[in-house]
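[1] would you be able to build a 3D model of this:
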Amino acid sequence: MKLALAQIEVRTADRDGNLDRALSAVADAAERDADLIALPELWNVGYFAFEAYERGAEPLGGPTLTRLADAAREHDIAVLAGTIVEDLAESAAAAADVPDDEGLANTAVLFDSDGTRRAVYRKHHLFGYQSAETRLLTPGESLPVVDLLGFRVAVTTCYDLRFPEQFRALADEGADLVVVPSAWPYPRVEHWRTLPRARAIENLAYVATVNGSGSFEDADLLGRSTVYDPWGTTLASTGDEPALVTAEVEPERVGRVREEFPALRDRRDY
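    Below you'll find the model as predicted:
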């Protein structure tokens, strides 16, 4: 399976431009014969543009996700639509599967290549360090894992990387590919390199981190979208400029590695 990570430029107050860049990345990935493309965290409004969250919020059936579902269908490619600010009340009014009926959430949606919504993940761990996320957003509760392209695919979001228990829970559900939409800024480059590699090694699974590119008033995104294999080896990566990162990933490799090095079987309960 060919995986593509769309490290697009994210600009504040440019939702139309951000969407155009996202749609262009989907088309580009399809031309490169990718099977799945992933977008960054809150790419449409910009993670650090906290004042734009409420006015930029949409339900699951809103225009941004609808356009990306259409693009998945048009280009015959599965799309992880990064994350958007979801209006939970509007989603509930449309009879969507939501855990609460009010507030906002940082929500990732995975579409199959026919535009079918396969998974909805709402960020569990809200970032409290120099961020308004804990004040503005409602944390998610569910941890969906879905069969897609031969993998058991799961999604986490950015700050979730710091919480290994979440990744172990996903491994217990059979996840062998975890995709992580993010908006990770400078100066925490070493954290960005170390944490996903550790999550891959610990769980003997592929971990793919897709970050944005761009500058905000108080932060610069560091890019470096990367695919790690089940040994923690880097398969593909990039710098901090806009890029489309691609890598071949194989579900059979996860099984071989877990059989060769059965650390998950050797666990003890405490």
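
[2] every contact and neighbour count from this point should use C-alpha atoms.
    Noted.

[3] do you know how far the residue most central in space within the chain is from Arg256?
    By CA atoms, centre = their mean, the chain has its centre lying nearest to Pro181, at 2.7 Å. Note on Pro181: its distance to Arg256, by CA to CA, to the nearest Å, is 27 Å.

[4] got it, and Tyr47?
    Tyr47 is 38 Å from Arg256, by CA to CA.

[5] out of the two, which sits in the more crowded spot?
    Tyr47 (29 against 13; other CA atoms under 10 Å).

[6] that one against Pro40, yeah?
    No - proximity of Tyr47 to Pro40 does not meet the contact threshold set by CA atoms under 8 Å, at 9.7 Å.

[7] for comparison, sequence B:
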Amino acid sequence: MATESLSPSINQGMKICAIPFDIAYADVENNLISAAHQLNQVEPDTDIVVLPELFTTSFVPDAKTIAEIAETNDGHTVDTLKRWAQYFGFAIAGSFLAKGDNGKYYNRAFFVEPMGDVTFTDKRHLFPISSESRTYTPGNALPPTIRYRGWNIKLVVCYDLRFPVWTRNQPENLYDLLIVPSNWPVARVKQFKLLLSARAVENQIYTVGCNRTGSDKFGDYTTGMSVIFDNLGDDIKETRRNGHIYALLDLQNLKEGRERFPAYLSTDRFTIDL
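    The predicted structure follows:
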């Protein structure tokens, strides 16, 4: 059993927590209650908390149900996230079922900061085996770089993880941490962890994969799937008795590692057509 506390480093240390939990199908209010219960257990010196993909609904394939429960960026879910972030004093990341101004629906990732700033990015790669690619709309912009407490952070969603170009680090716009809220079934858990580790090594960053638990008609999501990797591809998570996973990320160590082995300087230049 891991120890019950971590102390932030003086060198821009970042304490991060990922919370895997079961998600009730299409039940926004009950899932918000579940998330609030989990957030109340987060250690007070935490900087970022990561929730699973579609944390208020799980994956909903039915068009009628989507139309009933999808929310705008200024809806109840985002308003609640803002209040939580301010109250607890940490940023909260994850994704929710969003309705755009154009009437289309998105699997929308969020990064909500304690001061009220919110960054959104839409899942680009929609899972073709399910109906996600038919009922949701893909994002049409690269994930932005979020500047938070001295760190550069990017946020992608689940299946986006399989496409390395989408998260490729560039020398002129280096980022340090990749956050991946997910609904990844246990049948492909080996690939989930392998891809998170690979993204960490190739980009010389930390990666955090926060996966849901429980089950739905698309698969099972067991405990122990959520992970945190360092820039060498090592899993550095510590698991608490309540199932939360933590790690202390050290920006100074990360920068020193890049200086010792500056592979990022050899990155190929390319453009992406959207």
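
[8] need the TM-score between these chains.
    With the length set by TM-score structural alignment, normalised by the length of structure 1, the two chains reach a TM-score of 0.88; 253 aligned residues with a CA RMSD of 2.0 Å.

[9] ok, back up a step: name the residues contacting each of Tyr47 and Pro40 of structure 1.
    Common contacts of Tyr47 of structure 1 and Pro40, defined by CA atoms under 8 Å, 6 or more residues apart in numbering, comprise Ala183.

[10] let me see the contact set for the residue nearest to Tyr105 of structure 2 when sequence neighbours are not counted.
    Nearest residue to Tyr105 of structure 2 in three dimensions, chain neighbours excluded: Lys99, at 4.6 Å (CA to CA, 6 or more residues apart in numbering). Contacts for Lys99 of structure 2 (CA under 8 Å, 6+ apart) come out as Ala70, Glu71, Thr72, Asn73, Tyr105, Tyr106.

[11] can you pick the most crowded of those residues?
    Tyr106 (26 neighbours).

[12] helix, strand or coil for that residue?
    Under DSSP: H, G, I helix; E, B strand; the rest coil, the three-state class of Tyr106 of structure 2 is strand.

[13] that one reaches Arg134, doesn't it?
    No - the pair Tyr106 of structure 2 / Arg134 is not scored as a contact, 11.2 Å apart, by CA under 8 Å.

[14] what is the longest helix of structure 2 by residue count?
    helix 189-203 (DSSP state H).

[15] need the nearest residue in space to Phe111 of structure 1, chain neighbours excluded.
    Nearest non-adjacent residue to Phe111 of structure 1 (CA to CA, 6+ apart): Arg117, at 4.5 Å.

[16] touching, the one you found and Leu110? I think so.
    Yes - using CA under 8 Å, Arg117 of structure 1 is in contact with Leu110, at 6.0 Å.

[17] okay, the two: which has more neighbours?
    Of the pair Arg117 of structure 1 and Leu110, Leu110 is the one with more neighbours under other CA under 10 Å, namely 29 against 17.

[18] helix, strand or coil: sort out that one for me.
    Once three-state DSSP is applied, Leu110 of structure 1 turns out strand.

[19] could you give the number of residues near the closest residue to it other than its chain neighbours?
    Spatial nearest neighbour of Leu110 of structure 1, chain neighbours left out: Leu80 (4.3 Å); criterion: CA to CA, 6+ apart. Number of residues near Leu80 of structure 1 (other CA under 10 Å) recorded here: 28.

[20] then Arg55 of structure 1?
    Arg55 of structure 1 has 10 nearby residues by other CA under 10 Å.

[21] all strands for the stretch 151-270 of structure 1, in order.
    For the stretch 151-270 of structure 1, applying DSSP state E, counting those that start in this stretch gives strands covering 151-155, 177-181, 206-210, 213-215, 220-222, 226-228, 234-236, 243-248.

[22] looking at those strands, which is nearest to Arg11 of structure 1?
    Nearest to Arg11 of structure 1, of all these, is strand 213-215, at 6.6 Å by CA to CA.

[23] average offset between that closest one and structure 2?
    Mean deviation of strand 213-215 of structure 1 relative to structure 2 after superposition (mean CA distance after the TM-score superposition for structure 1): 0.9 Å.

[24] give me the contact list for that strand.
    Gln7, Ile8, Glu9, Val10, Arg11, Asp220, Leu221, Leu222, Gly223, Asp240, Glu241, Pro242.
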